[in-house]
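**Student:** I'll drop the sequence and a predicted model, then ask my questions.
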Amino acid sequence: MKTVKVSVVTPDGPVYEADVEMVSTKAKSGELGILPGHIPLVAPLEIGAVRLKKEGTTEYIAVSGGFIEVRPEKVTILAQSAERAEDIDVARAKAAKARAEKRLQDAQEHVDAKRAELALRRAINRISIVERNL
């Protein structure tokens, strides 16, 4: 089966590198499915999961925005933050979710609602990645 090389990189360094059969993720313009030989593309990413199909299994990586660059032989994901499912601290993600929900419920003038909403989306994404990986 044909494969494409995938690299997921953050400002802190590489998170993932492997040859996979398919990459799926959510860009701002919609869902992307990338196979080997895909046409060149650059797109901004949403907070969400990157699904990597490899040898009959699916691996998940939580990304918090960034960009995807697709070339026929390589896919590079430049993310603000990215975590493999096995590296996610579930307790920390649940605590972040609870904090963000509390900030949104107690919305006052000094609370940045947009920032709290993004924190909530990131926490929910991280929790769902772990649950999918079980």
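**Tutor:** That came through fine. Numbers count the residues shown, from 1 in each chain.

**Student:** use CA for all of it now, contacts and neighbours both
**Tutor:** Will do.

**Student:** what helix or strand is Ile124 on?
**Tutor:** Assigned by DSSP states H and E, Ile124 falls within helix 113-133.

**Student:** packing partners of that helix?
**Tutor:** Of the remaining helices and strands, those touching helix 113-133 by 3 or more C-alpha pairs under 8 Å, 6 or more residues apart in numbering; DSSP states H and E are strand 41-54, strand 57-71, helix 90-105.

**Student:** okay, now the one to match up with it:
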Amino acid sequence: MKDGIHIRIVTAASTVYDDMVSYVELPFSGGSVGVLQDHAPMLGAIEDGVVTARKDSGTEEFVAVNLGVANIVHNEVTLLVRAAERAEDIDLARAQSAEKRARERLAEHSADLDVKRAQIALHRALARQAAVRMMKGQ
């Protein structure tokens, strides 16, 4: 595809997604941002959530992401994120178990609880589940 948007989602370990698409929706802090071809340059904070990448064919792909930065310039969208996982690679039962564990930890209110870490785990589990639901059209 000559026209379109090149999107790359990168973690410290690897490139999780790298493709040409016609539309991207990003989970920015403060709300979702849709990106079409020739979007104005933009730099922003990525929140825990799901990146939606739509191809010219109309098919959509979903990637769960956790905290990072997005750079949009000259039809290039680059996300540098803490963690990313394509929806088709997510084990839904594992994500649901992670959510349950995180909620249980947060409900404990123990003195040695790392609240921030438990909240991060909860948000990641919820983003992973959302990506799978979106992939399945639910």
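**Tutor:** All right, it came through fine. None of these values were measured; they are calculated from a predicted model.

**Student:** drop the TM-score for these two in here.
**Tutor:** Remark: TM-score between the superposed chains equals 0.94 [TM-score structural alignment, normalised by the length of structure 1]; 134 aligned residues with a C-alpha RMSD of 1.3 Å.

**Student:** re the thing from before, switch the helices and strands packed on helix 113-133 of structure 1 over to a markdown table; also include distance to Pro11 of structure 1 and mean neighbour count.
**Tutor:** Formatted as a markdown table, these follow (distance: least, C-alpha to C-alpha, whole Å; neighbours: other C-alpha atoms under 10 Å):
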| stretch | distance to Pro11 of structure 1 | mean neighbour count |
| --- | --- | --- |
| strand 41-54 | 16 | 19 |
| strand 57-71 | 11 | 20 |
| helix 90-105 | 20 | 16 |
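
**Student:** how about CSV for those, with distance to Val23 of structure 1 added?
**Tutor:** As requested, these are arranged in CSV below (distance: least, C-alpha to C-alpha, whole Å):
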stretch, distance to Val23 of structure 1
strand 41-54, 5
strand 57-71, 10
helix 90-105, 24
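
**Student:** out of the ones you listed, the one nearest Ala113 of structure 1 is which?
**Tutor:** helix 90-105 (6.2 Å; C-alpha to C-alpha).

**Student:** once aligned, what mean separation remains between that closest one and structure 2?
**Tutor:** Helix 90-105 of structure 1, aligned to structure 2 and superposed, deviates on average by 1.1 Å (mean C-alpha distance after the TM-score superposition for structure 1).

**Student:** corresponding residues in structure 2 for that helix?
**Tutor:** Residue correspondence for helix 90-105 of structure 1 in structure 2, counting by TM-score structural alignment: residues 92-107.
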